[in-house]
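Student: What follows is a predicted protein model with its sequence.
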Amino acid sequence: MSEALGTVGQLWRYPASSLAGERLEAVSVGPATVDGDRLFGLVDASDGEIARPDRDPKWHKVPLIRARLTEDRRLEVAVPGGAWLPAPDPQSDAAVSAFLGFETSIRPYSRENAAGYKGPLTVERYARTPIHLLTTASLARLKALHPEGTPDPRRFRPNIVVDMEPVEGSFPETEWIGRKLAVGDLLLTIAEPCRRCGFTIIAQDGFDNDPGILRNLVRHNAHNLGVYCTVDRPARVEIGAPMRFV
């Protein structure tokens, strides 16, 4: 067996697209993606437009709204300073609308995602992504290029963050396309680099708006940071699991 490249330091899922993610101690990865990932969308209630923080300033505060799944897989959301509220629900819609300054609604992509929900659905704005993996080595490379910036993993919305020693002058996982990885019992194929968008520059809790984040990725890594992986063998992954080449 090959030597470990690093160990899992963070695990994330994003129950509602564009809202803040949920940091977990373990995740279950199915044949396509993390269980519970991206089940709901936030829309402008006036026209059904789905939130696009990367493109429209009216959505820039959306990543400040937290989202989580309860043990029975029900969505809850919380605006800054507010309590956790069930969603989809008129009360949570009202809280989110008040925070954003216009009428919005949280809607599931499928009725299977929200037991008992009878309202309208929304459509995912892009195809469901596979597993998004990011190494701290790449974050360290970005920090070296942009010392005044904060390359917090939350800017990039990974599922798996692997703690790994920096590789001088390199965003290492971007160079691994086509290789296979074992992350604990999970087996992955690295399919493609993750091309970054304007979401990466938006302020979140703990860091400010920063165009230099994306500017340096465009200049030094062809817009990319992290990789998308397809699942060869589903498994449960926990913090501390080793990552190796297969």
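Tutor: Cool, the structure landed.
Student: hey, let's count contacts and neighbours off CA atoms from now on
Tutor: OK.
Student: show me the contacts for the residue positioned nearest the centre of the chain.
Tutor: Among the residues of the chain, residue 157 comes closest to the average C-alpha position under CA atoms, centre = their mean, at 2.6 Å. Counting by CA atoms under 8 Å, 6 or more residues apart in numbering, residue 157 touches 12, 21, 132.
Student: Neighbour-wise, give me the winner out of those.
Tutor: Neighbours here mean other CA atoms under 10 Å. Within the contacts of residue 157, the largest count is held by residue 21, at 25 neighbours.
Student: Tell me how far the closest residue to that residue other than its chain neighbours lies from residue 246.
Tutor: With CA to CA, 6 or more residues apart in numbering as the measure, residue 14 is the residue that lies nearest to residue 21, at 4.4 Å, once sequence neighbours are left out. With the distance defined as CA to CA, to the nearest Å, residue 14 ends up 28 Å from residue 246.
Student: next up, a second structure to put side by side with the first:
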Amino acid sequence: MERIGALKEIVRHPVKSFRGERVQHTKLMDYGLYGDRSHVFLDDTRPGKYVTITQCPKMAQYEARFAGLDNTEQYPRVEVRSPNGIVYDWEDEALKLELEQESKRAISPHSYTPQHIPFGALEEAHILLVTDASVRELEQLWGGHIDYNRFRPNLFIQLDDPVPFVEEQWLGRRLRIGAAELELNSLCERCMIITVDPDSGERDASLLKTVVQERSSNFGVYASVLKTGDIEVGQPIYLI
């Protein structure tokens, strides 16, 4: 077992495609971070599909957080801050109407339980992780500052030995954080979502072009949960 770094930031997204919240500690559940993508907007124009940044880039500028303590029986109230600074409750009809106008489609809010979130809501796997060294190297390749939130990771890792893209060599191995364990499953193939600036909502296709050309479209690593447990910022991370 080898220490490879520390957990620099934990980011969960209570609402799918909204900007996430940084938390100091939370639980790793069977499906991933507690409450991650637990609240979604269903696309009524495409039965069985979700509304995401792909259909509505403005969603990247909405911020969602749990306004209360983690509870495995029932989620705390979800609070949403719009790009205009208006604070909504998740159940506010005004939030739904605003997003219908932005997305130009009929939508329906839906939420899952703390015990289960389906695969589709969680993207490709339970957890997405990104390292600080890889973000810095991509900044050099692209030629500008990058807010790592563009990549929507759950775990942001500070490496002891800052080797860019070393996480791609971990596939098939496990990471231990406290009592929790993850298995590294696959590379994350990037799409247009990373072209959307989470602050301004503006698109810049050049970042995706750089990732395609320099990293064969991949950035970050997907992992599945092998052992649940509490995790917190600052904990050491071990490669098994």
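Tutor: Now that the structure is in, tell me what you want to look at. Keep in mind that what you see is a predicted model, and the values were worked out from it rather than measured.
Student: tm score of chain vs chain?
Tutor: TM-score of the superposed chains, computed with TM-score structural alignment, normalised by the length of structure 2, equals 0.84; 229 aligned residues with a CA RMSD of 2.6 Å.
Student: related to what we said a few turns ago, got JSON lines for the contacts of residue 157 of structure 1, with distance to residue 29 of structure 1 and secondary structure too?
Tutor: Conversion of those to JSON lines gives the following (distance: CA to CA, whole Å; DSSP: H, G, I helix; E, B strand; the rest coil):
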{"residue": "12", "distance to residue 29 of structure 1": "11", "secondary structure": "strand"}
{"residue": "21", "distance to residue 29 of structure 1": "16", "secondary structure": "coil"}
{"residue": "132", "distance to residue 29 of structure 1": "11", "secondary structure": "strand"}
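Student: Which residue in structure 2 aligns with residue 37 of structure 1?
Tutor: Using TM-score structural alignment, the equivalent of residue 37 of structure 1 in structure 2 is residue 36.
Student: which SS state does that match fall under?
Tutor: Following DSSP: H, G, I helix; E, B strand; the rest coil, the label given to residue 36 of structure 2 is coil.
Student: can you pull the contacts of it?
Tutor: For residue 36 of structure 2, the contacting residues are 12-16, 122, by CA under 8 Å, 6+ apart.
Student: Please point out which of those residues structure 1 shares.
Tutor: When you map the contacts of residue 36 of structure 2 onto structure 1 and apply both residues aligned by TM-score structural alignment, their matches' CA atoms under 8 Å, the shared contacts are 12-15.
Student: So which of the residues you listed sit within strands?
Tutor: With strands identified by DSSP state E, the entries of these that belong to them are residue 12.
Student: how about the kept ones among the contacts of residue 36 of structure 2, which pair is most distant?
Tutor: 12 and 15 (8.9 Å; CA to CA).
Student: what do the two both touch?
Tutor: Contact criterion CA under 8 Å, 6+ apart; residues bridging residue 12 of structure 2 and residue 15 by contacting each: 36-37.
Student: can you pick the most crowded of the contacts of residue 36 of structure 2?
Tutor: Across the contacts of residue 36 of structure 2, the neighbour count under other CA under 10 Å reaches its highest value at residue 15, namely 29 neighbours.
Student: who's in contact with that residue?
Tutor: Going by CA under 8 Å, 6+ apart, residue 15 of structure 2 touches 36-40, 64.
Student: Sort out which one of these lies nearest residue 55 of structure 2 for me.
Tutor: With CA to CA as the yardstick, the closest approach to residue 55 of structure 2 among those comes from residue 40, at 13.6 Å.
Student: residues in contact with the one helix or strand the closest one maps to?
Tutor: Assigning secondary structure by DSSP states H and E places residue 40 of structure 2 in strand 39-43. Applying CA under 8 Å, 6+ apart, the contact partners of strand 39-43 of structure 2 are 14-16, 48-51, 105-112, 121.
Student: Just among these, which is most surrounded?
Tutor: Most crowded among these, counting by other CA under 10 Å, is residue 15 at 29 neighbours.
Student: about what we covered before: so which of the contacts of strand 39-43 of structure 2 belong to strands?
Tutor: The subset of the contacts of strand 39-43 of structure 2 located in strands under the criterion DSSP E comprises 107-111.
Student: any chance of those residues in TSV, plus distance to residue 229 of structure 2?
Tutor: As requested, these are exported to TSV (distance: CA to CA, whole Å):
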residue	distance to residue 229 of structure 2
107	35
108	33
109	29
110	27
111	23
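Student: Helices of structure 2, start to end?
Tutor: Secondary structure of structure 2 (DSSP state H): helices located at 93-103, 132-142, 205-215.
Student: Looking at structure 2, name the residue matched to residue 70 of structure 1.
Tutor: In structure 2, the position corresponding to residue 70 of structure 1 is occupied by residue 67, as judged by TM-score structural alignment.
Student: still on that earlier bit, what's the average distance of the strand holding residue 40 of structure 2 to structure 1?
Tutor: Its match in structure 1 and strand 39-43 of structure 2 itself, once the structures are fitted together, sit a mean 3.0 Å apart by mean CA distance after the TM-score superposition for structure 1.
Student: Could you tell me the end-to-end distance of stretch 24-36 of structure 1?
Tutor: Stretch 24-36 of structure 1 has an end-to-end distance of 12 Å (CA to CA).
Student: List the contacts of that stretch.
Tutor: With contact meaning CA under 8 Å, 6+ apart, stretch 24-36 of structure 1 is reached by 10-15, 69, 73, 129-131, 159, 186, 230-239.
Student: Kindly recompute the last result at 6 Å.
Tutor: When contacts are defined by CA atoms under 6 Å, 6 or more residues apart in numbering, stretch 24-36 of structure 1 is touched by residues 11-12, 15, 130-131, 231, 234-239.
Student: As CSV, these with distance to residue 211 of structure 1 would be great.
Tutor: Output for the contacts of stretch 24-36 of structure 1, formatted as CSV (distance: CA to CA, whole Å):
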residue, distance to residue 211 of structure 1
11, 26
12, 24
15, 26
130, 27
131, 26
231, 33
234, 36
235, 37
236, 36
237, 33
238, 33
239, 31
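Student: Which PyMOL command selects the buried ones in those?
Tutor: Selection of the buried residues among the contacts of stretch 24-36 of structure 1 in PyMOL, burial being defined by 16 or more other CA atoms under 10 Å:
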select buried, resi 11+12+15+130+131+231+234+235+237+238+239
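Student: Surely the match of residue 70 of structure 1 and residue 77 touch.
Tutor: Yes: the criterion here is CA atoms under 6 Å, and residue 67 of structure 2 meets it with residue 77 at 5.4 Å.
Student: Please determine how far the residue nearest to residue 21 of structure 1 is located from residue 157 of structure 1.
Tutor: On the measure of CA to CA, residue 14 of structure 1 and residue 157 of structure 1 end up 8 Å apart.
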